[in-house]
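K.L.:
I need the structure of the sequence given here:
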Amino acid sequence: MPPTVILPQPDRSLSPYTLRQSTGFTPPQAPLRSRVFFAAAHVVADPLADVTPASPPALDWDATLAYRRHLWSLGLGVAEAMDTAQRGMGLDWPTARELIRRSVAEAHAVGGMIACGAGTDHLPPHAGYTLDQVEAAYLEQIEVVEQAGGRVILMASRALAACARGPDDYLRVYGRILSQVRQPVILHWLGEMFDPHLAGYWGSRSLDDAMETALAIIHEYAAKIDGIKISLLDADREVQMRRRLPPGVRMYSGDDFNYPDLILGDDQGYSDALLGIFDAIAPAASAALQALDADDPSRYRAILEPTVPLSRHIFQSPTYYYKTGVVFLAYLNGHQNHFRMVGAQESARSIIHLSRLLVLADQAGILRDPDLAAARMRHVLALAGIEG
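P.N.:
Here you go, the predicted model:
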């Protein structure tokens, strides 16, 4: 019999909710080919480490790497040490560096696809950096990724956003970096809803002008660029930019609100994907791509579209707290035995938010064991003083 959980409502009432039976998605039997899917993967904190929110992070390496093997088993690539892994929100560079080294080695061992974030976040936060210092910081992290044998995702830089005076400074820094990388990289345009420190990236608060600068860099250095991930939650702008990319440069959708249509595409092209939500809905993402491989767009839509309300809930404002929902789903689905996060970010969303997340995950068919999910939800509710 399906389990029932007593959930709190926004009006402070309590209501029973009965979970459905698990949908169950079949892992692929062959490599996925219609699109390139990266899941930006979360990290699992060590719950027994004696740390505070201000301490260097402590990771459960076994559970963290096991989750990456789970993603690879579904045919997805792993986007490592990105914002989903709490980069800039608890995951410091020394730990990210070790994460990159371990994950790339694991990817090579199992034949998994991986790309890793390289940025400038090891620079202490202040506004006095020069462009040369930003460039040197980028190259330091790029060297770590390349020496490990990983592909580089060139992350947006808070330090560059702080010191650049206009588009020419971005053209200079990116030009110098791209001229030195060993293999094509993925660029990363992260909107200020994901990181307020990146407002005005590419040298302008006008997104139209910012896009022109990014496109100028891409066209000049197309041979050094595999693609660009944009996370602006603006489907029309993504399509507009996608149509202006040079041949061979991919658009990796980072739009966690509109991904089904963007990935499916139109008669002028489609987006590949590099998404945080794919960490949380990995089995559905894999099944949807299998449907595209089978030339079954109706099946694709039937799988992915029910996940959109869940994703929009997880990524609701303040968007940068979405990591809490991603980790909570991993906990509900049994991929880790606790709901603790680096920097105590498990407290970043309310019990009302988490209760609604359970309902939406159930309705999207994302809960692989409803009895386990219900038991773990009851535990979280009890900690919040809600018994039922």
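
K.L.:
switch to C-alpha atoms for all contacts and neighbour counts from now on
P.N.:
Noted.

K.L.:
I'd say Gly88 and Leu123 touch.
P.N.:
No - the pair Gly88 / Leu123 is not scored as a contact, 11.3 Å apart, by Cα atoms under 8 Å.

K.L.:
is the nearest residue to Pro10 once chain neighbours are set aside in a helix, a strand, or coil?
P.N.:
The spatially closest residue to Pro10, leaving aside those adjacent along the chain, is Ile352, at 6.5 Å (Cα to Cα, 6 or more residues apart in numbering). Three-state call for Ile352 (DSSP: H, G, I helix; E, B strand; the rest coil): helix.

K.L.:
distance of Gly200 from Pro27?
P.N.:
According to Cα to Cα, to the nearest Å, Gly200 and Pro27 sit 41 Å apart.

K.L.:
please read the previous query as pertaining to Ser157.
P.N.:
36 Å.

K.L.:
next, the structure of the following sequence, for comparison with the previous one:
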Amino acid sequence: MAEIRLPLAGGGSETWRTGEPLRFDPPSRPFTRVAYAAAHVVADPLAEVDPWLEPAIDWERTLAYREHLWSLGLGVAEAMDTAQRGMGLDWAKSLELIRRAVAASGGRPGRLIACGAGTDHLAPDPGLSVEQVIAAYEEQCAAVEAAGGRIILMASRALAACARSPDDYGRVYDRILGQVREPVIIHWLGGMFDPALEGYWGRGDHGEAMEVCLDILARNAAKVDGIKVSLLDKRHEIAMRSRLPESVRMYTGDDFDYPELILGDGEHHSDALLGIFDAIAPAASAALAALAADEHERYREILAPTVPLSRHVFRAPTRFYKTGVVLMAWLNGHQDHFTMVGGQQSARSLLHLAELFRLADRAGLLQDPELATARMRSLLAVHGLEG
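P.N.:
Next comes the predicted model:
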């Protein structure tokens, strides 16, 4: 047990004594759910770059973290928004990340990987044409396939900026899905994660947008492995998954209600592609192993204390959740610093980070409380506080 003084909202501080960390065994059987962790990147704090303008990545630590996720039976969703795609990580560095991670996976069983392909090298502009968006998607999809990766078709800021109607979305997705080699995962990312994607599918109402998306999925089902829905509203996901083509999976992207959605209702369930699985990987792995053994109470017992942590990490403005994910990696010794691509370590307040520390401890997810406390104390000191 370790002790630290943590700041309180409104002023003052409290003495926090850490509890005992939970210990989880590595999975001994295959999961009954497909489970991807959207993985973060480890910045290189010693690179001679302007961090707001040029991403610098510590490749050794970044790939080591993917090895950690694979060792727990989790797949890696590569170069997604958790890796700061579009918030510090550009397409050039994303492609290098994809190439390195796919090579590290080696195509071996148990090293599942899928990679984000989008249009982020094309600046969003209402004056763009649909053909330009299609060409941008084609370029990135071809690059991911050439690297040997499976595609996650990311939502496009450029398409959201220039589309005039739902028909424009259908035209783009029909064209791209008609060309891919293997079935892809489509990613519907809500405006709470990226304000530039508000009104995606050409409709401001999520229910109406779902109808557009379902139509596209129905006519392209053979080229779609699944759809990841990140709307932070379980009602939309539950309604949508019951209407998917039989061969199309629902991958939950709901970092608020993932335990319920993955478990399912007895008729339908969601697989997982979650940013929070990066931060709670040992617990996620153990819970999925319990689910595979039909130990539903154990599954709930493991994941229940992670939900308050996840809801805090993903609280509004949700797009800054990556800061909490990286803080967890630093506290647990997976990297030696709390520095992020684009300087995003400053995107959350010290009070937010202190509360994250408390919630992680309550969930038993600080693997070495002495190390975590020492690192949190150093963060407090940078802000002029004694821990």
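
K.L.:
once they're superposed, what TM-score comes out?
P.N.:
The TM-score (TM-score structural alignment, normalised by the length of the second structure) is 0.98; 386 aligned residues with a Cα RMSD of 0.9 Å.

K.L.:
all strands for the stretch 251-388 of the first structure, in order.
P.N.:
With DSSP state E, counting those that start in this stretch, the ranges of strands along the stretch 251-388 of the first structure come out as 272-275.

K.L.:
can you pull out the helices in it?
P.N.:
Secondary structure of the stretch 251-388 of the first structure, counting by DSSP state H, counting those that start in this stretch: helices at 259-264, 277-280, 282-293, 297-304, 308-314, 322-332, 351-363, 370-383.

K.L.:
settle it for me: which of Ser157 and Pro27 of the first structure has more neighbours?
P.N.:
Using other Cα atoms under 10 Å as the criterion, Ser157 of the first structure and Pro27 rank with Ser157 on top: 21 against 14.

K.L.:
quick check: the more buried one touching Ala118?
P.N.:
No - under the criterion of Cα under 8 Å, Ser157 of the first structure makes no contact with Ala118, lying 9.4 Å away.

K.L.:
how much does the helix or strand hosting Ile216 of the second structure stray from the first structure?
P.N.:
In this assignment (DSSP states H and E), Ile216 of the second structure forms part of helix 206-219. Compared with the first structure after the fit, helix 206-219 of the second structure shows a mean deviation of 0.5 Å (mean Cα distance after the TM-score superposition for the first structure).

K.L.:
so where is that helix in the first structure?
P.N.:
Per the alignment by TM-score structural alignment, helix 206-219 of the second structure matches residues 207-220 in the first structure.

K.L.:
which helix in the second structure has the most residues?
P.N.:
Longest helix of the second structure, by residue count under DSSP state H: helix 130-146.

K.L.:
in contact with the residue nearest to Arg315 of the second structure when sequence neighbours are not counted: list those residues for me.
P.N.:
Counting by Cα to Cα, 6+ apart, Arg315 of the second structure lies nearest to Tyr321, which is 7.4 Å off, once chain neighbours are set aside. Taking Cα atoms under 8 Å, 6 or more residues apart in numbering, we find Tyr321 of the second structure in contact with Val313, Phe314, Arg315.

K.L.:
what of Glu146 of the first structure?
P.N.:
By Cα under 8 Å, 6+ apart, the contact set of Glu146 of the first structure is Val152, Arg182.

K.L.:
list the buried residues of the match of helix 206-219 of the second structure.
P.N.:
Buried residues in stretch 207-220 of the first structure, defined by neighbour count with 16 or more other Cα atoms under 10 Å: Leu207, Ala210, Met211, Thr213, Ala214, Leu215, Ile217, Ile218, His219.

K.L.:
check those residues and tell me the two furthest apart.
P.N.:
Leu207 and His219 (18.0 Å; Cα to Cα).

K.L.:
and for the closest residue to Pro317 of the second structure other than its chain neighbours, the neighbour number?
P.N.:
In space, Pro317 of the second structure comes closest to Met192 once its chain neighbours are excluded; the distance is 7.1 Å by Cα to Cα, 6+ apart. Look at Met192 of the second structure: counted by other Cα under 10 Å, it has 18 neighbours.

K.L.:
so Met192 of the second structure touches Phe320, yeah?
P.N.:
No - when contacts are counted by Cα under 8 Å, Met192 of the second structure is not listed as touching Phe320 (10.2 Å).

K.L.:
mind listing what Cys213 of the second structure touches?
P.N.:
Contacts of Cys213 of the second structure (Cα under 8 Å, 6+ apart): Trp201.

K.L.:
how many residues are close by Leu301 of the second structure?
P.N.:
To be clear, residue 301 of the second structure is Glu; Leu isn't right here. Based on other Cα under 10 Å, the number of other residues close to Glu301 of the second structure is 12.

K.L.:
show me what it lines up with in the first structure.
P.N.:
Counting by TM-score structural alignment, Glu301 of the second structure corresponds to Ala302 in the first structure.

K.L.:
and its match, how far is that from Leu76 of the first structure?
P.N.:
Using Cα to Cα, Ala302 of the first structure is found at 19 Å from Leu76 of the first structure.

K.L.:
contact partners for Asp255 of the second structure?
P.N.:
Leu232, Leu274, Gly275, Ile276, Val307, Ser310, Arg311, Phe314.

K.L.:
check the burial of the fifth one by counting its neighbours.
P.N.:
What it means is Val307 of the second structure. Val307 of the second structure has 18 neighbours, counted by other Cα under 10 Å.

K.L.:
can you tell me the closest non-neighbouring residue to it?
P.N.:
Val307 of the second structure sits nearest to Phe256 (Cα to Cα, 6+ apart), 6.6 Å away.
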